[in-house]
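Peer 1: predicted model and sequence below, questions to follow.
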Amino acid sequence: MSTKKVYIILAVLCSVNLQAQNILTKEEAVSKALEHNYGVQIAKNEVTIAENNTSILNSGYLPTVTGNAGATYNLDNTEAEFANGESTILNGAESSRYNAGVTVNYTLFDGLGRRYNYKRLKEQYQLTELQARETIENTIIQMFSVYYNVAQLSDNLKTLQETLKVTKDRLVRAEYQFEYGQNTKLEVLNAEVDINNDSINIINIKQQLKNAKRDLKLVLGETFTEDYNVETKVDFTLQFQKDSLYQQAKKRNTALLQTEKNIEISKLDISSGKSAYLPTIGLTGTYGWNTNNNNAAAFVAVLTNTGLSGGLNLSWNLFDGGATINRVRNAKINLETQQLQKENILLSIERDFNNAWDDYMNKLNIYNIQEKNIITAQNNFERTQEKFKIGQVNSIEFRQAQINLLNSELSRSQAKYDAKLAELTLLQISGELLNVQF
């Protein structure tokens, strides 16, 4: 069997093997990341905890109910003298006491502290949701960064394999021409050297691809072992104009929304701190049962009491050493800090948005230029290949055209995924990342 036929069979087998692998789509990758990524799962648990904290059970509006019971047993030696002058001596006299009761405490008024605390818990829950959203957005960006790295390496592997195929065809041609005395052994040796170089490039890119796929599995939180391919088609989906997208960034940016929530929480902290200036009024109710089994020295042998009791209490901390005053002052300073932080974030958003927009437009423009450059490089290679076949150019010139085409294809692949990641970063800054179709 000829060398050329062997190469064709190997190429077919390789193609069949690639087609047999699963395709991990972008939508599936996002779904797996949101479901299995450990950072996302932890963030979801934090949201659940914050949601539980907003329950009426954590509000302070419900009463407390306490049950209590007790028993006492006495064994005494007693010497008793009664009012009529009689006396008695008891050795080992037994007596016992038993009690049980239920006490209900309810705060009628606490200076509105629990009201503000309850509102604070709701704001904290919404803040935790925003923090979880930020985690999800960062995870999606991280996932696509690795996903497109796998896609780019897959594209590069195909390009290098195609380059190797052309080089192997060149070797077969050089061997035929050498056998028939049409060229020297140098052409064969040059082709063999180029095959070795192309093979080394493929070995390296395959290892990089394996590592990248492991990285992707880690981000997805998956432990599956079967091999897979990814989608290499990229669609640029940005539909906004720059001004409208910037307005969205000032409304929906996650960091900005978190700061606004922190401002609301700081305002509630001030109100909650001021509530300590007011009195606390509480209601108490008790139902109790008591029985005493007395010894012979007592006037009453058995005494049993049952009944209800209730009361109203008022507590007013007139001065706590200045702790409340200091707490309110610090809460006001924290509010001012949060407001300053918001202004700083707005400036950062403006800078980051403009940088991201320019970066995206530049990379998209570079990608479009690389697309045109591919056409030029392909035409140059095809013409050089035709001239090489009829002996008008030597192997060095042919190899240079081949390298130029290879570099153009690798550059286009790099530019394509760089532009897509730049688009996703721009959407994240604008708060629109979770609203697009991947």
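Peer 2: Now that the structure is in, tell me what you want to look at.

Peer 1: rest of the way, CA atoms for contacts and neighbours
Peer 2: Noted.

Peer 1: which ones are touching residue 39?
Peer 2: 135, 139 (Cα atoms under 8 Å, 6 or more residues apart in numbering).

Peer 1: what of the one 4 residues further on?
Peer 2: If you count contacts by Cα under 8 Å, 6+ apart, residue 43 has them with 131-132, 135.

Peer 1: ok, structure two:
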Amino acid sequence: MKIKFIFLSIFFISQSLIAQELLTPNKAVSLALENNYGIKLANTNVEVAKNNASILNSGYLPTLTGNAGATYNVDNTEAEFSDGRVTTLNGAESSRYNASVDLNYTLFDGLGRAYNYKQLKETQQLTELQARETIENTVLQLFTIYYNVAELTENTNAIYQTFSISKERLTRAGYQFDYGQSTKLDVLNAEVDINNDSISLMNSKQQLNNFKRDLNLVLGNTLSEDFNIDTEINFKILLNKDELLEKAKSYNSALLQIDKNIAINNLIVKSEKSAYLPTVGLTGSYGWNKSNNNAASFVAVSTNDGFSGGLNLRWNLFDGGNTITRVKNAKINLEAQNIQKEEFIVTLERDFNNAWDDYQNKLNIYKLQEDNIKTSQNNFDRTEEKFKLGQLNSIEFRQAQINLLNAELTRNQAKYAAKLAELQLLQISGEILNIDF
């Protein structure tokens, strides 16, 4: 009964590997770019940076302000005129009304406005580079999980094949025992082995399901749980080391961000220096005023409207040394950015060389493991043939079976490790988003 239950469990596990939706690498990248939460947040930062770099946030446009007001008075007034007459008013009413439209525009501010606007444009490009780095990291994270799923898929299939062989061996051992051709020990050994294979298969299936959920999370939870992935791998074996290194120095996203920060800091130095120059502003206004005076006034009602305009100049001749300090610090920050770039280039070359060697090493290991599979398969086929002829015992057959399974598992691990090493190399080179997955 126990063996029957295990067979039914393995049957349902094997059926779940069939007729699933196929997720290809290109489709996975497309889903991640559209639905990954980290990428969505990075894109919102880009939109904010675009808004900040707009002419509406530049300071180049004038300000236009509307003002209006009204005043009502009730006064007790005693007025004495030059001819000696005296007039006394109790509860005399008067009112005043005004409205205006005021314009302010900076004609010249020492070019500070121009440099600030350029900073906003450079900051927008920096934000776009940061979003690109987020996308690159997400794609690498995606394929780290994707290839874990692929490896576990192939491992599960390999373990299932091992289980099928063990199942066949148990059936044969049962027949042989029934006809007196073997002992009960052979049946018991076969049952132990098939139980172990069943446990390995169920554990592998559970790990596969867990990694599928991790993959679905990176994809924004857009897939159903019933999906499979394409396990075919194509290596870019024609990569040129010197060309990739030059691309790394030109297109690496982290290095481009350092260059952009240098450009921004250079503009900050110029912007701080602009405080040495004067500011010239233009003002303009159109106003309307009306006064309703009480009886003690010479004029009962007065109304006036018209335009006014003017220029103003402000020159901060000395601000206690604050501008000098800011300029010095801006220059120091610019120098620090250049030092950081020099250090990063050296680090980038080291990381690139390490990634290149790691890729070549893992690719060679994978090729050797492919050859090892052929040897292990050949050894198993011969062992199986001798076992069926009764020339080998079950322990020797089981060892050949385990050797073949281990060779397959090791090959699978080497295969996907080599592919991930290739992607890490392409990320350093700034090419990971330019390839066909």
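Peer 2: Good, I have the coordinates. Predicted model only: the values in this text are computed from it and were never measured.

Peer 1: the helices in the stretch 101-250 of the second structure, which residues?
Peer 2: 112-178, 184-218, 241-251 (DSSP state H, counting those that start in this stretch).

Peer 1: most tightly surrounded among the ones you listed?
Peer 2: Mean neighbour count (mean count of other Cα atoms under 10 Å) peaks for helix 112-178 among the helices of the stretch 101-250 of the second structure, with a mean of 20.

Peer 1: please name every helix or strand in contact with that one.
Peer 2: Applying 3 or more Cα pairs under 8 Å, 6 or more residues apart in numbering; DSSP states H and E, we find helix 112-178 of the second structure packed against helix 25-35, helix 37-52, helix 184-218, strand 227-229, helix 253-273, helix 394-428.

Peer 1: with the first structure overlaid, how far apart is the host helix or strand of residue 304 of the second structure on average?
Peer 2: Following DSSP states H and E, one finds residue 304 of the second structure within strand 301-314. Here strand 301-314 of the second structure, set against the first structure after superposition, deviates by a mean of 0.5 Å using mean Cα distance after the TM-score superposition for the first structure.

Peer 1: other residues contacting that strand?
Peer 2: Contacts of strand 301-314 of the second structure (Cα under 8 Å, 6+ apart): 278-293.

Peer 1: export the helices and strands packed on helix 112-178 of the second structure to a markdown table and append columns for distance to residue 240 of the second structure.
Peer 2: Converted to a markdown table, these look like this (distance: least, Cα to Cα, whole Å):
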| stretch | distance to residue 240 of the second structure |
| --- | --- |
| helix 25-35 | 24 |
| helix 37-52 | 31 |
| helix 184-218 | 31 |
| strand 227-229 | 30 |
| helix 253-273 | 20 |
| helix 394-428 | 11 |
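
Peer 1: which of those sits closest to residue 339 of the second structure?
Peer 2: helix 253-273 (10.3 Å; Cα to Cα).

Peer 1: so which bits of that closest one are buried?
Peer 2: Residues 253-273 are the ones in helix 253-273 of the second structure that count as buried (16 or more other Cα atoms under 10 Å).

Peer 1: and it with helix 241-251, angle?
Peer 2: 30 degrees (axes from the mean of the first three to the mean of the last three Cα atoms, to 10 degrees).

Peer 1: burial of the counterpart of residue 371 of the second structure in the first structure, as a residue count?
Peer 2: Matched by TM-score structural alignment, residue 371 of the second structure corresponds to residue 372 in the first structure. Per other Cα atoms under 10 Å, the neighbour tally for residue 372 of the first structure reads 13.

Peer 1: so how far is the helix or strand hosting residue 372 of the first structure off the chain centroid?
Peer 2: Assigning secondary structure by DSSP H and E places residue 372 of the first structure in helix 323-389. The chain centre lies 20 Å from the centre of helix 323-389 of the first structure; the measure is Cα atoms, centre = their mean, to the nearest Å.

Peer 1: just checking, what packs against it?
Peer 2: So helix 323-389 of the first structure, by 3+ Cα pairs under 8 Å, 6+ apart, packs with helix 242-252, helix 254-274, helix 395-429.

Peer 1: so which of these gets nearest residue 226 of the first structure?
Peer 2: helix 395-429 (25.0 Å).

Peer 1: other SSEs contacting the closest one?
Peer 2: So helix 395-429 of the first structure, by 3+ Cα pairs under 8 Å, 6+ apart, packs with helix 113-179, helix 185-220, helix 323-389.

Peer 1: average offset of the first one relative to the second structure?
Peer 2: Its matched residues in the second structure lie on average 0.5 Å from helix 113-179 of the first structure after superposition (mean Cα distance after the TM-score superposition for the first structure).

Peer 1: what's near enough to touch the closest residue in space to residue 433 of the second structure that isn't next to it in sequence?
Peer 2: Nearest residue to residue 433 of the second structure, sequence neighbours excluded (Cα to Cα, 6 or more residues apart in numbering): residue 136, at 6.8 Å. Residues counted as contacts of residue 136 of the second structure (Cα under 8 Å, 6+ apart) are 427, 432-433.
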